[in-house]
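J.: Prediction below, plus the sequence it came from.
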Amino acid sequence: MGKAEFTFQIDEDLKEVFSAVAEAEGRSVADVLSDVMRDYVELKSDSSDYDAWFRQQVQDALDDPRPGIPHDEVMAMMDTEIARHAAGVKCGA
C-alpha cells in the first residue's frame, strides 16, 4: 500500500504534548495517527454494519405478513415469563 501525505493544523501545545507522548512510547507521530485513523474507520464501519443490520431487521418485521399479536397478549405473556423467572423457572419451560 502506498503512502500519502496528510497536512492539517492543530493547536501547537497539543502537537508538542502529543509528539512527546508518542516519542516516550518509542513511536512516531505518523504511526500513532495512522493507528488512530485506522481505529476510527473500523469503529465507523462496525457501527454502519450494525446500523444496516438493525434497519433490515426492523424492515423485515414491518414487512412480515403474519398477523401481529395484540399488545395486551404480549404483555400478559411477558408478565407470566417474568413471574416464572422470579420463581426460578426457566423461561419457556
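T.: Received the coordinates, thanks. Remember, it's a predicted structure, so these values are computed and weren't measured experimentally.
J.: going forward, measure contacts and count neighbours with C-alpha atoms only.
T.: Noted.
J.: What are the buried residues along the longest helix belonging to the chain?
T.: As assigned by DSSP state H, the longest helix anywhere in the chain is helix 29-63. If you call a residue buried by 16 or more other C-alpha atoms under 10 Å, then helix 29-63 has these buried ones: 29, 32.
J.: Below is an additional structure, to be compared with the one above:
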Amino acid sequence: MPITHFIVKWPDDTEMRCYSPSTVVRDFLRPGEYAIDEFLDTANRALVAASDRVRAKFGYACSSAMDQWNVIERAAEPYRSIPAACVTVLSVD
C-alpha cells in the first residue's frame, strides 16, 4: 500500500508534513485553501478511509493514520476559535 504525504500550512504559516498509509487521501484532499472546520472534517474522513483500506487488506486498522489524525486535531486547536481561519494544503504526494 503506497504511503502518501500531504503538507499543510496552518494560519500562522507553520508547515506540517502529514502521513497517510494510502493514496486514498488524494480523493479527499487537494492543494488549496480550506476553512479550518472543512479541513478537519475532510482530513478526518481521508485518514479514516486510509485506515479502512489497511484493514481491508491486512485485517487491522492503521494506528499510524489515527495517530496522524490526533496530531492534526491538536495542531488545529488554537485556530478553531479564529473566525475565517484557513488551512492551506500545499501538496499531496
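T.: Received, thanks. Because the structure is predicted, anything quoted here is derived from the model rather than measured.
J.: Superposed, how do the two chains score by TM?
T.: Overlay of the two chains. TM-score (TM-score structural alignment, normalised by the length of the first structure): 0.28; 31 aligned residues with a C-alpha RMSD of 2.7 Å.
J.: ok, back up a step: and the longest helix of the first structure, what does it pack against?
T.: Applying 3 or more C-alpha pairs under 8 Å, 6 or more residues apart in numbering; DSSP states H and E, we find helix 29-63 of the first structure packed against helix 12-24.
J.: List the buried residues for the helix it packs on?
T.: Counting neighbours by 16+ other C-alpha under 10 Å, one finds that the buried residues in helix 12-24 of the first structure are 19, 22.
J.: Okay, helices next: where are they in the second structure?
T.: 36-58, 63-76.
J.: quick one: contacts of the last one?
T.: With contacts defined as C-alpha atoms under 8 Å, 6 or more residues apart in numbering, helix 63-76 of the second structure is touched by 10, 18-21, 36, 40, 43-44, 47-48, 50-51.
J.: from those, which would you call buried?
T.: With burial judged by 16+ other C-alpha under 10 Å, the buried subset of those is 10, 18-21, 36, 40, 43-44, 47-48, 50-51.
J.: If we only consider those, which is nearest to residue 88 of the second structure?
T.: Of all these, residue 88 of the second structure sits closest to residue 10, with 6.6 Å by C-alpha to C-alpha.
J.: So which of the helices of the second structure is nearest residue 90 of the second structure?
T.: So among the helices of the second structure, helix 36-58 is nearest, using C-alpha to C-alpha, at 12.6 Å.
J.: So which elements touch that closest one?
T.: helix 63-76, strand 86-92.
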